[in-house]
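Peer 1: take this sequence and fold it.
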Amino acid sequence: MRNGLVQLGAWAAATGAAVALSWLGVHAVLAGAAFEQPTALPLPSPKATVVPRAATATPDRARPADQPEASSSAAAPSAPASRTPAPSAPPTAPPPTRRPTPTATATPTVKSYPIPGGRVALDLRPDRASLVSATPDPGWQMQVWNGEGWLRVDFTKDDKANSVFVAWNGHAPTVETAIR
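Peer 2: Okay, here's the model as predicted:
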């Protein structure tokens, strides 16, 4: 009997040590891993307004882009002045701004649908639709279903559920939102 208890104690101690060692090893590896939900990248909007650079930039960056950058060293007096000076604006007017050029990944077919609980970005083509991203707001859960000719994204929290439905089965995609 005593021999059985000693064996049981040795087995329990060895098993406990193995579990603890495994847990510490796995914990060390997973501690640095990122398991958060990915955040959606902002999509460029054709209706976006451009903030004047003078309002947010330092004086060094407030100059128009077509003017050369002034160096900290003094210019040589013998340097030829081949450029014509830019016309000066009134002191109260902000410097001219340039509209940012769209990136190669921005397409006019991507539309964003913000609803309570999150945001859904869809690539809507004439004959099909595809999910670009679905990002839940903090505290909300997200679930995605898709089938042949349709997809659905739900955002849920407690007893609230809000959805984005897309259907394109034989017709152009239609998007509906349901807020409950």
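Peer 1: please make it C-alpha for all contacts and neighbour counts, starting now.
Peer 2: Will do.
Peer 1: buried set for stretch 142-153?
Peer 2: In terms of neighbour count (16 or more other C-alpha atoms under 10 Å), stretch 142-153 has its buried residues at 142, 149, 150, 151, 152, 153.
Peer 1: need the max-distance pair from those residues.
Peer 2: Greatest spacing in the buried residues of stretch 142-153, by C-alpha to C-alpha: 142 and 149 (20.6 Å).
Peer 1: ok so, going back, with distance to residue 24 and secondary structure added, can I get the buried residues of stretch 142-153 in TSV?
Peer 2: Output for those, formatted as TSV (distance: C-alpha to C-alpha, whole Å; DSSP: H, G, I helix; E, B strand; the rest coil):
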residue	distance to residue 24	secondary structure
142	31	strand
149	47	coil
150	45	strand
151	42	strand
152	40	strand
153	38	strand
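Peer 1: please provide the structure for the following sequence as well, for comparison with the first:
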Amino acid sequence: MRRGLVHVLAWSLATGAAVTLSWWGVHTVMAGTAYDPPRALPLTAGGATAQEAEPLVPATSRPAPSPSPDPAPRRSRKPSPAPSAPRTSPSPSSSPSPSPTASGRIKSYDTDGGRVVFDIGASSATLVSATPGAGWSMQTWTTASWIRVEFASGADRVSVFCTWHDGPPRVEVGTY
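Peer 2: Prediction:
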């Protein structure tokens, strides 16, 4: 009995050490990884999600700085008594301007596996976002003439395929 207890104790300690070491390694690698949060489409006044909306500004783009109306400040030997408040001028439009890559209209496709949003232009398209549903995984492929997003859950597959190689962009949704 004592011998069996010693084996169980040794096994428990070895297993605990292995789990701790594995967790520490994964945690160290994942701690430096940053993920962009999923982007949402704007809501309409009725509360339903907009299927077609104005192009969105990507989260990574920054507005261009406006040129300063004041000439460059002159340096003086005498320090100013107190820092002055920065001057702000009202902008003519409070809404952000569309990004330079926004080429058409935003179209959203809801499937059993998740949601795909494309920016569809006259002769090409770009993937704006793809969000898998609960319990689904996602994979994307992008080439110069098509974009494919596939959602998978077990044996179920849903594919959203946008092509524009032989004409204007068109989207096909298939379940298999």
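Peer 1: my read: residue 165 of the second structure touches residue 143, true?
Peer 2: No - between residue 165 of the second structure and residue 143 there is no contact under C-alpha atoms under 8 Å: 10.2 Å.
Peer 1: any common contacting residues for these two?
Peer 2: Common neighbours of residue 165 of the second structure and residue 143, counting by C-alpha atoms under 8 Å, 6 or more residues apart in numbering, are absent.
Peer 1: where along the first structure do the helices fall?
Peer 2: Using DSSP state H, the helices of the first structure run over 2-30, 53-56.
Peer 1: out of those, deepest packed?
Peer 2: Burial of the helices of the first structure is given as mean neighbour count (mean count of other C-alpha atoms under 10 Å); helix 53-56 ranks first at a mean of 14.
Peer 1: which position in the first structure pairs with residue 173 of the second structure?
Peer 2: Residue correspondence to the first structure (TM-score structural alignment): residue 173 of the second structure is matched to residue 177.
Peer 1: state the distance from that match to residue 3 of the first structure.
Peer 2: From residue 177 of the first structure across to residue 3 of the first structure, the span is 70 Å (C-alpha to C-alpha, to the nearest Å).
Peer 1: ditto for residue 116 of the first structure
Peer 2: Distance of residue 116 of the first structure to residue 3 of the first structure, given as C-alpha to C-alpha: 65 Å.
Peer 1: likewise for residue 56 of the first structure?
Peer 2: The gap separating residue 56 of the first structure from residue 3 of the first structure is 80 Å, by C-alpha to C-alpha.
Peer 1: got a list of what the counterpart of residue 120 of the second structure in the first structure touches?
Peer 2: Aligned counterpart of residue 120 of the second structure in the first structure: residue 124 (TM-score structural alignment). Shown in contact with residue 124 of the first structure (C-alpha under 8 Å, 6+ apart): 109, 110, 111, 130, 173.
Peer 1: and the counterpart of residue 162 of the second structure in the first structure, how many residues sit next to it?
Peer 2: Under the alignment (TM-score structural alignment), residue 162 of the second structure pairs with residue 166 in the first structure. Using other C-alpha atoms under 10 Å, residue 166 of the first structure has 23 other residues around it.
Peer 1: could you find the closest non-adjacent residue to residue 166 of the first structure?
Peer 2: Leaving out its chain neighbours, the residue that sits closest to residue 166 of the first structure by C-alpha to C-alpha, 6 or more residues apart in numbering is residue 175, at 4.6 Å.
Peer 1: hmm, the one you found is touching residue 164, no?
Peer 2: Yes - with contact defined as C-alpha under 8 Å, residue 175 of the first structure reaches residue 164; the gap is 7.0 Å.
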